[in-house]
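Undergrad: Coordinates only, no sequence provided:
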């Protein structure tokens, strides 16, 4: 995909409207009810079969300050030496689901299981003092700099959980029943990830600090492995994924000779997020654009299944610009999933043939044959009808999905 390709500017759902819609409308004026009905219709237009499967939430109180403080920590954590990083992650209750000793990795995620706080007051959630010590000159200073990492992680994560739960309630009200919100409440927790998408120069810094290889060999290896994608094409398999508007950082261009973790925040060079989706109706790739400081909410496969196709899961990847070797991308993501014991039931996604022209055939009934993928993207996606069997638990579905994507014989196991 070319960086100059088509972009999709997401629908902005105002946070104040989300609060109203997820609360009682009994005392709302007739004029306001008419407006809210229009908002609900627009939500379903964007999350349903005829839409992209994602939208943005804007105007969340105080969230931008916390985002601005937390996101730069992703790069600094990624470039720390392994021993210091391991100690810091343990101190703050974080871990990672990728091998952080792999110096050729293109992504460094730092994860925590977040417990729901149903009494959260979002208007006050980040008013606490989360100031950090400036500078990154010694191990002692680095410990001070990260002193509020765990608390900030939880605060921003809880805010994003609240957004997802409220949106699930709104979708339930439109669809009928309580399946989406109830499935999330039963799980009682969500996974949060603070993610650093490496620049090429970040990998040079990691290689320069590795004592077991020659510097020349390391530099050549990293430049040769510069992939077009930071993250491969996939569906999330939860109900909703909530993401911050990403932050972009430019590292000093020093050919990897410096091990400094300094980086300067910059606007997106392209004006978009580098998150790209496969437009399900036009069957073509578009890049997502959002307003500054907003949160992106996208539908996962469990949301698709539990809503019986009233919501559409989003096939997506993250594009990596080839021409900007010192550009990194920082974001924070919360994955809202059903309880592991939740039973998932197969239904026929192909009832509405007008919405079935995407790369993945989604669910097919038992006698139906799998559709052939229409491009190389489709060949990377294990069909849902191969991963989900009627009566599976969410735990079984997630294991089978991970296996078929990334297992020893998975479609993306060598990517």
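TA: Great, that's in hand. These figures come from a predicted structure and were not determined experimentally. Residues are numbered from 1 along each chain as shown.
Undergrad: Only C-alpha atoms from now on, for both contacts and neighbour counts.
TA: Fine.
Undergrad: Can you get me a residue count around residue 163?
TA: Per other Cα atoms under 10 Å, the neighbour tally for residue 163 reads 22.
Undergrad: Against residue 16, how distant is it?
TA: Distance of residue 163 to residue 16, computed by Cα to Cα, to the nearest Å: 11 Å.
Undergrad: what residues does stretch 8-15 touch?
TA: For stretch 8-15, contacts defined as Cα atoms under 8 Å, 6 or more residues apart in numbering pick out 39, 43, 46, 54-60, 286-290.
Undergrad: Could you tell me the end-to-end distance of that stretch?
TA: 21 Å.
Undergrad: quick one: that stretch to chain centroid distance?
TA: Centroid displacement of stretch 8-15 relative to its chain, using Cα atoms, centre = their mean, to the nearest Å, is 16 Å.
Undergrad: And stretch 400-415, by the same measure?
TA: With Cα atoms, centre = their mean, you get 19 Å for stretch 400-415.
Undergrad: swap in stretch 150-168?
TA: Offset of stretch 150-168 from its chain centre (Cα atoms, centre = their mean): 13 Å.
Undergrad: for comparison:
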């Protein structure tokens, strides 16, 4: 997709407003003098996460989170460019894994994942006071490189912070739409998947290829076709309830004459000013680039959130595009996927907004025909329709398995991508 298209600047929900709107069950009810203001904030939240909005927003002003982000995100590239044996040892020492074949030197994305257990007693305001100086317990006989010694702790601490943001936002959404379905479905799960993700530059792949060819030099003409794709990540829906991700970090690295030596990347601002996350806006039938405040956390709705809210929240079809003119630019981010428990039963819904006429833009009927519509020919070819993946009464485990198979299985729409 073109980088010069329409840009969406996300609504910024300030952390202090989120806290005021989502007191925990242990807190005494508080009467706020600015209750009208908070009501307007709630209205804006549902406007952005609902069916007429983009399905995502940004949370700003989270105390002390920027230091963790700054410390953790650069590790994604360093992990991706380690040789296979060293990387395997580091990941094992810190309880991390990956869901892509990391020996593939032509890959465009390197995700490093961990299942995070909820720590409901964590205090986000104390993140800056957490001591990351102590070396974590290692399971291998070879000492872990010192630059990674705090990887696991930082991963968990930033992950717990983002889990707290997602749970609080789910609580606010429940308050707006009624009931406790969203937050309760997440609490029943008690865990979320965290992913530290490195989006490769062309140079990164040259370094990996050179390293795997006994450090022989690789000519520029040998650059693989996959690295000239318009997208770092193909079009898809997240299938959980909410996805929380950091504002991405961009790193630029010198070419260093194509050698296999690992070049230190330098953090740089986004060349275009946006995140390179792009969404498909069904209301406008167009692709929109997403712009987020620096240091913010982006929250987007997944398909389970759409289903559990009976369409009052809107799942976001999205991808990550890449700047083709800047082949030495990489992108780093950290993502937490908040999902229901595997045994959670999902039901199809058929409803319309009460007291709204048949011609009202707020009226929405969710049926098999509308569920099978594809957004546009090019994008739709790579996105399996929800009606083919979700059957009434499926558990979340069954839904996630079917979704993964239809996207990435041997006969999936993105099986070769």
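TA: That came in fine, so what should we check first? Computed from a predicted model, the values in this text were never measured in an experiment.
Undergrad: Mind checking the TM-score on these two?
TA: For this chain pair, the superposition-based TM-score is 0.92 by TM-score structural alignment, normalised by the length of the first structure; 404 aligned residues with a Cα RMSD of 2.5 Å.
Undergrad: from the contacts of stretch 8-15 of the first structure, which two are the most distant?
TA: Longest distance between any two of these is 26.3 Å, between 60 and 286; criterion Cα to Cα.
Undergrad: which of the two has more neighbours?
TA: More crowded of residue 60 of the first structure and residue 286, by other Cα under 10 Å: residue 286, with 22 against 18.
Undergrad: Quick one: map that one onto the second structure.
TA: Using TM-score structural alignment, the partner of residue 286 of the first structure in the second structure is residue 288.
Undergrad: need the next SSE after the helix or strand hosting that match, C-terminal direction.
TA: According to DSSP states H and E, residue 288 of the second structure maps onto strand 286-291. Next helix or strand after strand 286-291 of the second structure toward the C-terminus (DSSP H and E): strand 297-301.
Undergrad: Would you map the helices across the first structure?
TA: 15-21, 30-47, 63-70, 72-79, 82-91, 139-145, 149-175, 179-187, 200-208, 215-224, 301-306, 376-379, 384-387, 394-406 (DSSP state H).
Undergrad: Which one of those lies nearest to residue 238 of the first structure?
TA: Using Cα to Cα, the nearest of the helices of the first structure to residue 238 of the first structure is helix 301-306, at 5.0 Å.
Undergrad: Which part of the second structure matches the closest one?
TA: The counterpart of helix 301-306 of the first structure in the second structure, counting by TM-score structural alignment, spans residues 303-308.
Undergrad: What lies in contact with that stretch?
TA: Against stretch 303-308 of the second structure from outside (Cα under 8 Å, 6+ apart): 181-182, 237-242, 312-316, 339-340, 346-349.
Undergrad: before we move on, what about stretch 32-45 of the first structure?
TA: With contacts defined as Cα under 8 Å, 6+ apart, stretch 32-45 of the first structure is touched by 13, 17, 21, 25, 51, 55, 170-171, 174, 311.
Undergrad: cool, stretch 279-293 of the first structure as well?
TA: Residues contacting stretch 279-293 of the first structure (Cα under 8 Å, 6+ apart): 1, 5-10, 50-52, 56, 58, 63-64, 244-245, 271-278, 296, 354-359.
Undergrad: try 7 Å this time
TA: Here stretch 279-293 of the first structure makes contact (Cα atoms under 7 Å, 6 or more residues apart in numbering) with 6-10, 50, 52, 56, 64, 245, 272-278, 355, 357-358.
Undergrad: Check stretch 96-116 of the first structure too.
TA: 78, 82, 93-95, 154, 158, 188-198, 203, 206-207, 222, 230.
Undergrad: go on, stretch 154-172 of the first structure?
TA: With Cα under 7 Å, 6+ apart as the criterion, stretch 154-172 of the first structure contacts 21-22, 66, 114, 116-117, 122, 125-126, 178-181, 192, 240, 242, 334.
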